[in-house]
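> Okay, here's the prediction I keep looking at, along with the sequence it came from:
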Amino acid sequence: YITGFMEDVPHIGTFTYRLKGFKEQPTDHYMRTYYLAAQPFFTNSKKWCFGGTPRHMLMLNYIKNIFNVYRDNPKFVFGFHGELSHDSYNDIGAADEDLYQWVKSLQDQGHLNNTILILMSDHGHRFAEIRNTIAGKQEERLPFFSFTFPPWFKQAHPEAYANFVYNTKHLSTPFDVHRTLQNILKIGTPKQGDLSQRDMSLFDKIPLERTCADAFIEPHWCACLAWEELPTTNGTVIAAAKSFIEFLNSYTEEHREICEVLKLDQILWAARLIPTK
């Protein structure tokens, strides 16, 4: 395979933010060195541009060139553009027409006849007040993620394709996507997904009863949970409150000269997280 790895903001790259990156160039084509060299010149151009070229087009054109040069070679290319949307996604719409024309160009030139194209985001807004709403919470946890298959794929692998469509309505994770990419190299007979596995190919059928716990998703990031209010007289609620008070008293035991012994006075509100349908 011809390989490519592109990220446009090198100081917060997947393998460089709080990490040490690579000792050697990890793929055949790698844009980090280009962006490091080009960044000092970005300040001389208009916002989001390098000279007269929108900066997102630098990466899109580079990827398209890989497809044109290696037309007859198998390829795995990962490009991630974050500059337009990282701090605020209000600007990302500026790339809509360019992205459309880029995908259309790949299709018109026949590249998508033997390519699985994935368009994705990594997460929703991380700071905005919209995160305090139900919609914002879901968006943060359920970013856009799409697969486009070659026209012949559905006919060649009808059961795998049907399972893939079925799984769009079920709980899946990035680990499942990773397993799916491995599965693409050798698509066998689809099967029922195993709940004991952390990852399942999206060409297999994910069980309807799969939970965030089954998929190793922490409760904070689970998009399939809702708050259910509980009566403050509930035995479990009272026991949890007392346990918390005991923990606090134990934590402050060594500083009793300045810390009072706490006692449970009143429970004002209680709720629990439960799976949604």
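Sure thing, it's come through.
> contacts, neighbours, all on C-alpha from now
Fine.
> now the strands for the chain?
Using DSSP state E, the strands of the chain run over residues 2-7, 29-30, 49-50, 53-54, 75-80, 117-120, 145-148, 225-230, 270-275.
> The ones you listed: which one's closest to residue 168?
strand 145-148 (9.7 Å; CA to CA).
> residues making contact with that closest one?
Strand 145-148 is contacted by residues 116, 117, 118, 119, 120, 121 when judged by CA atoms under 8 Å, 6 or more residues apart in numbering.
> Closest to residue 84 out of those residues?
residue 121 (12.2 Å).
> and that closest one, how many neighbours?
15 (other CA atoms under 10 Å).
> what do you get for the one 4 residues further on?
The local packing of residue 125 (other CA under 10 Å) involves 19 other residues.
> got it, and residue 80?
Per other CA under 10 Å, the neighbour tally for residue 80 reads 19.
> Now do the contacts for it.
6, 7, 8.
> Next one: it from residue 73, what distance?
Distance of residue 80 to residue 73, given as CA to CA, to the nearest Å: 22 Å.
> need the helices for the stretch 101-250 of the chain, in chain order.
Assigned by DSSP state H, counting those that start in this stretch, the helices in the stretch 101-250 of the chain fall at 134-141, 153-156, 158-167, 174-185, 235-251.
> on that earlier part again, of the contacts of strand 145-148, buried ones?
116, 117 (16 or more other CA atoms under 10 Å).
> Presented hereafter is structure B, for comparison with structure A:
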Amino acid sequence: MPKTFYTLQEYYEAVTFKHLNKIGINSHPNAFAFLLGKMYGVIPRSPFSRGHVGDYKSRDEACKTPLDKEQFIGFRYKDDGYVTMMAEDWALGAFLWPNCSGFKKTPMDHYMKPFHLRFDYGKYKSPDLHKIIHKDSCRDYHYDIFEYLGKFLKAYPDKPKFSISWISYLTHDEQNALSSADDYFYHFFNNTKKDFENSYVFFMGDHGLRFGKMRETRTGEIEDNNPFLFLSVPKPLRAALIPQLRKNSKELITHFDIYATLNEIPQPSNPRISKPLLHGNSLFRPLPKPRTCDSLKIPFEYCICRAEKTLLPKNNKIGIPAAKLMIEQINYELYNSNYTRDLCFELTLNESAEIILEDFGGEQILRVYKITFSTHPGDGKFWGIVSYDPKSKEFNIISTKFSRLDSYGSKSKCASTSNLASYCFCMDQSISSPKLS
């Protein structure tokens, strides 16, 4: 998006943060980090981490906890007198998918969810609406979001405003789609530069493309774990804030730091949560050291400060037992979930497919390996990280979740309401596919 980036740097004086590291596999845990400031899951102790306890007992508890009393960043702005707005381009969004509680009451003054319920969700769905608004009019999904935001920018001229606009469809399944939107983004930011002159603008991603041939490359791995962030501050404050922002742009940061930064801007006199929990630090101030993946609570499998890996020969004795251990864990989780137990096949290792074993080396007593393997049925392709004790011959799983490299929406449609959908190959392949996975 060269035209968009030029506009942000030239007219917004936006600072580019090159080392933003995601903290979870997909949008749900990353949304918890930069919009709630909460740590979604546990980071197990390993040769690369002292281990960290999450803010919830389990992923399921985080999913099922209603967010109305949480430290959602939008509430802090409402408490300070801001008019608030939130728009996503699908009905479930980051907090409700796959089958979570989300907000029980409307969290913002202006909320685009009713439009998307009518547009594409369940009993509210209008069969003709999608055809009329998008297909017949040749409009992409993000047009609706930006038009909604544009109207919000012009409203309430005498009041402070806070908005969250989250676009998923544009690049969820195809990384090249972003280039086609460059002109649209460029014109939007160029036409609204006066509206944003007195604003903080965070233009960012929560994670990169998670599956497909590109994701199987080293570049694809970095893109997944290292989303972009451009940060622009109000024009009157740029001389004071930009020098520190530029220093911090060279440091490793996380979504927890973005939450801490957003938290610092409003100053409500009577906030519903007086001292929000902060796992990160404001980007407007000097960042504490050291800044390692462990100190910043980044799971090792997503760390962009990755140690060198050595590709081991195909006939090694580690790959098959390590892969089988991870598949055993996958099957255990599928069997113990009410959403998948009677719907998904038990998986086995495809020993005829390539098993890729990468050794992180080092002098530690325990060896650490990244294993990429394939499963039957369904030809799923996964990777995970394990440790291995050469003396006891024992493996231990480090990964909190096994990432899937192939697109699985059409294969796991029966489990689309489960956070285990990526593990599932449905016994019934006739169910209609969900839009996102």
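Now that the structure is in, tell me what you want to look at. Quick caveat: nothing in here was measured; it's all calculated off a predicted structure.
> TM-score for these two?
After superposition, the two chains reach a TM-score of 0.74 (TM-score structural alignment, normalised by the length of structure 1), with 230 aligned residues with a CA RMSD of 2.7 Å.
> Distance to residue 91 of structure 1 added to the strands of structure 1, as a markdown table?
What follows is these, written out as a markdown table (distance: least, CA to CA, whole Å):
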| stretch | distance to residue 91 of structure 1 |
| --- | --- |
| strand 2-7 | 18 |
| strand 29-30 | 26 |
| strand 49-50 | 13 |
| strand 53-54 | 12 |
| strand 75-80 | 16 |
| strand 117-120 | 17 |
| strand 145-148 | 19 |
| strand 225-230 | 31 |
| strand 270-275 | 35 |
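> which of the contacts of residue 80 of structure 1 does structure 2 keep?
Mapping these onto structure 2 (both residues aligned by TM-score structural alignment, their matches' CA atoms under 8 Å) leaves 6, 7, 8 still in contact.
> In this structure residue 30 of structure 1 contacts residue 8, no?
No - Residue 30 of structure 1 lies out of contact with residue 8 (CA atoms under 8 Å); the separation is 10.7 Å.
> what does residue 330 of structure 2 align to in structure 1?
Here residue 330 of structure 2 stays unmatched in structure 1, going by TM-score structural alignment.
> Show me what the helix or strand that contains residue 330 of structure 2 is packed up against.
Applying DSSP states H and E as the criterion places residue 330 of structure 2 in helix 319-335. Identification of packing neighbours for helix 319-335 of structure 2 by 3 or more CA pairs under 8 Å, 6 or more residues apart in numbering; DSSP states H and E yields strand 348-349, strand 367-376.
> in the longest one, what counts as buried?
Buried residues in strand 367-376 of structure 2, defined by neighbour count with 16+ other CA under 10 Å: 367, 368, 369, 370, 371, 372, 373, 374, 375.
> and what of stretch 235-252 of structure 2?
Buried-residue list, stretch 235-252 of structure 2, by 16+ other CA under 10 Å: 241, 242, 245, 246, 247, 248, 249, 251, 252.
> now the helix holding residue 330 of structure 2 against strand 367-376, angle please.
60 degrees (axes from the mean of the first three to the mean of the last three CA atoms, to 10 degrees).
> Would you indicate which residues of helix 319-335 of structure 2 are buried?
319, 320, 322, 323, 324, 326, 327, 328, 330, 331, 334, 335.
> which residue lines up with the first one in structure 1?
For residue 319 of structure 2, there is no aligned position in structure 1, judged by TM-score structural alignment.
> From residue 328 of structure 2, how far off is residue 319 of structure 2?
From residue 319 of structure 2 to residue 328 of structure 2 the distance is 14 Å (CA to CA).
> Over to the third one?
Taking CA to CA as the criterion, residue 322 of structure 2 is separated from residue 328 of structure 2 by 10 Å.
> Isn't residue 29 of structure 1 up against residue 7?
No - using CA under 8 Å, residue 29 of structure 1 is not in contact with residue 7, being 11.5 Å away.
> Who has more neighbours out of those two?
For residue 29 of structure 1 and residue 7, the more surrounded residue by other CA under 10 Å is residue 7, and the numbers stand at 20 against 16.
> which residues touch the more buried one?
For residue 7 of structure 1, the contact set (CA under 8 Å, 6+ apart) comprises 13, 31, 32, 79, 80, 81, 82.
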